[in-house]
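1. Provided below are the primary sequence and the corresponding predicted coordinates.
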Amino acid sequence: MTLGSVLAEAWGLYTRFFTRFFLLAAVVFLITNLASSVLAESVGANSSLSAFLVGVAAFAVIIVGSFWLQGAFVLAVQDVRDGSFDATTDQIFQKVKPFLGQLVLAGFLGALGIAAGMILLVVPGLVLLTWWALLSPVLVLEHTGVGGAFARSRELVRGHGWTVFGVMLATGLLSLVADSVLTGILGFLPGLLGRWIGGALSGAIVAPFGAIAVTIMYFKLVERRAADA
């Protein structure tokens, strides 16, 4: 597995099935970005209890939606690797639903560990980011449970850490640049509408590529382990 092969395959799937991946992401981003916009408005408006409760509800929607989308991307990539998109958007989201709690919990634990590592010495955080890059595919496709997902992701990444880190870095930088450009282009939309629609469109265009790359790494590493066994 090489950095170039992962990015090339990810780009091929992203461009070939762009409409399907875009629609899959748009369903979630239209909801989470509306929640994000409401959260921003409630925080800026006043400090009343009602504003606080609205903010908490909006934050919960954002968290659940984000991890649900991660799982959906995994199943979508699994579906299209044979050259066709067979499952509907609704079917994909329904298949992810049983793993939603595990995805949220693993995501929080992973984020806490990575953040702690970044605060301490930076390098440990980057190492953990690399080791745990495959948490979502492992949870959804191997049904390992939260604890098993961390160990399994580390096992798959072992021996390929620099490649995995390179893919994460490259897709992160590309996504950051693309999101900045799209946000600038869509900046003519005013206020709440701009944050909602502009952010949703930008996210739906940018997010799939990185998720596709991560899932492709998972499949390549699983196949490599099987070949070496």
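-> Arrived safely. This structure is a prediction, so every number in the text was calculated from the model and none was measured. Numbers count the residues shown, from 1 in each chain.
2. Going by C-alpha atoms from here, please, whenever you check contacts or count neighbours.
-> Noted.
3. In this structure, spot the helix with the most residues.
-> helix 49-80 (DSSP state H).
4. for the helix or strand that comes right after that helix, packing partners?
-> Proceeding N to C from helix 49-80, the next assigned helix or strand is helix 89-96, under DSSP states H and E. In terms of contacts (3 or more CA pairs under 8 Å, 6 or more residues apart in numbering; DSSP states H and E), helix 89-96 is packed against helix 49-80.
5. Okay, one more to line up with it:
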Amino acid sequence: MTTTIDPTAVLGRALGIYKEHAGALIPAALVVFLINAIVAFVFDSGVLVLVSSLVSMVVHTFYQGLVVRLVDDVRDGTLDASVGDLFRSVAPVAVPLLVASIVVGILVGIGLILLIVPGLFLLTIWSVTAPVVVLEGKGPIEAMERSRELVRGNGWGVLGLVVLVFVLLFGVAFVAGLIGAVGGDALRVLLTFLVTVAVAPLAALAISVLYFDLRDGR
């Protein structure tokens, strides 16, 4: 028997954690995504964009792992770890976490390009791969299989959450992009940085809360 996933409820709890622990989430995001913003500003043309994209994937993956640790820590009602502790806790799983993110990203991307439905299916079944790597210590392929196992029976609810988070992120990024388009590269990068710092915690929290709901519901 599995607990039914309510996308709005998951997002609501993620927002609650965000509000309560913004003092840890925002400083961590500022540090991590400042690196991304600097690289994006320096490597902004030609083949160098690939470097920027790779760095972006690395920092987003690392931050997701950090947020998973935070959510695990606050489940008892208090945050015991410092921001430094959270950073250090992700280091041992950074490589498998990155490999898993790259594999999932490539396969989901291919699915979305060829046919949208297969891409959404893969995005759904592998949605909690990162938390599995961080908290269960599994390798990339094992984590993807474990994610599929956890999602089984809740596909529509998980897909609903993924779409909800995507619409939220896309909406905020789109507005920032419109403003940045009239202000030059410097303003565009600055706005992208600020938007990422603001919304990345919520997206990472939603996936983390989803993982615990799926795991504890079985």
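-> That came through, no problem. Everything numeric here is computed off the predicted structure, so don't read it as measured data.
6. if we can go back for a sec, the longest helix of the first structure to helix 89-96, inter-axis angle?
-> Angle, helix 49-80 of the first structure to helix 89-96, by axes from the mean of the first three to the mean of the last three CA atoms, to 10 degrees: 100 degrees.
7. ranges for the helices of the first structure?
-> 3-16, 18-45, 49-80, 89-96, 100-120, 123-131, 135-142, 145-157, 161-185, 191-193, 199-228.
8. Mean neighbour count added to those helices, as JSON lines?
-> Listed next are the helices of the first structure as JSON lines, based on neighbours: other CA atoms under 10 Å:
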{"stretch": "helix 3-16", "mean neighbour count": "17"}
{"stretch": "helix 18-45", "mean neighbour count": "19"}
{"stretch": "helix 49-80", "mean neighbour count": "19"}
{"stretch": "helix 89-96", "mean neighbour count": "16"}
{"stretch": "helix 100-120", "mean neighbour count": "17"}
{"stretch": "helix 123-131", "mean neighbour count": "19"}
{"stretch": "helix 135-142", "mean neighbour count": "23"}
{"stretch": "helix 145-157", "mean neighbour count": "19"}
{"stretch": "helix 161-185", "mean neighbour count": "17"}
{"stretch": "helix 191-193", "mean neighbour count": "13"}
{"stretch": "helix 199-228", "mean neighbour count": "20"}
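9. now the most centrally placed residue in the first structure: how far from residue 202 of the first structure?
-> Residue closest to the average C-alpha location in the first structure (CA atoms, centre = their mean): residue 70, at 4.3 Å. Using CA to CA, to the nearest Å, we find residue 70 of the first structure at a distance of 16 Å from residue 202 of the first structure.
10. One more: residue 104 of the first structure?
-> Counting by CA to CA, the gap from residue 104 of the first structure to residue 202 of the first structure is 23 Å.
11. cool, residue 14 of the first structure as well?
-> 15 Å.
12. Please apply the same query to residue 49 of the first structure.
-> 32 Å.
13. and if you look at residue 124 of the first structure?
-> Counting by CA to CA, the gap from residue 124 of the first structure to residue 202 of the first structure is 31 Å.
14. what's the matching residue for residue 162 of the first structure over in the second structure?
-> Under the alignment (TM-score structural alignment), residue 162 of the first structure pairs with residue 156 of the second structure.
15. meant to ask about residue 197 of the first structure
-> Taking TM-score structural alignment, the alignment pairs residue 197 of the first structure with residue 190 from the second structure.
16. which ones are touching that match?
-> The contact partners of residue 190 of the second structure, by CA atoms under 8 Å, 6 or more residues apart in numbering, come to residue 37.
17. just residue 89 of the first structure next, same as before
-> Neighbouring residues of residue 89 of the first structure by CA under 8 Å, 6+ apart: residue 24.
18. ok, now residue 19 of the second structure?
-> With the criterion set at CA under 8 Å, 6+ apart, residue 19 of the second structure makes contact with nothing.
19. which one in the first structure is aligned with it?
-> Applying TM-score structural alignment, one finds that residue 19 of the second structure aligns to residue 15 in the first structure.
20. quick one: that match and residue 30 of the first structure, what's the gap?
-> With CA to CA as the criterion, residue 15 of the first structure and residue 30 of the first structure are 22 Å apart.
21. likewise residue 162 of the first structure?
-> Taking CA to CA, one finds residue 162 of the first structure at 35 Å from residue 30 of the first structure.
22. Need the nearest residue in space to residue 37 of the second structure, chain neighbours excluded.
-> Distance criterion CA to CA, 6 or more residues apart in numbering; nearest residue to residue 37 of the second structure, sequence neighbours excluded, is residue 193 at 5.7 Å.
23. How about the contacts made by that neighbour?
-> By CA under 8 Å, 6+ apart, the contact set of residue 193 of the second structure is 33-34, 36-37.
24. Now for the aligned residue in the second structure for residue 92 of the first structure: which residues touch it?
-> Correspondence of residue 92 of the first structure to the second structure, assessed by TM-score structural alignment: residue 86. By CA under 8 Å, 6+ apart, the residues touching residue 86 of the second structure are 66, 69-70.
25. ok, now residue 188 of the first structure?
-> residue 194.
26. Also residue 62 of the first structure?
-> 31-33, 35-36.
27. Need the counterpart of it in the second structure.
-> By TM-score structural alignment, residue 62 of the first structure lines up with residue 56.
28. how far away is that match from residue 106 of the second structure?
-> To residue 106 of the second structure, residue 56 of the second structure is 15 Å away according to CA to CA.
29. Equivalent analysis for residue 5 of the second structure, please.
-> Distance from residue 5 of the second structure to residue 106 of the second structure, counting by CA to CA: 26 Å.
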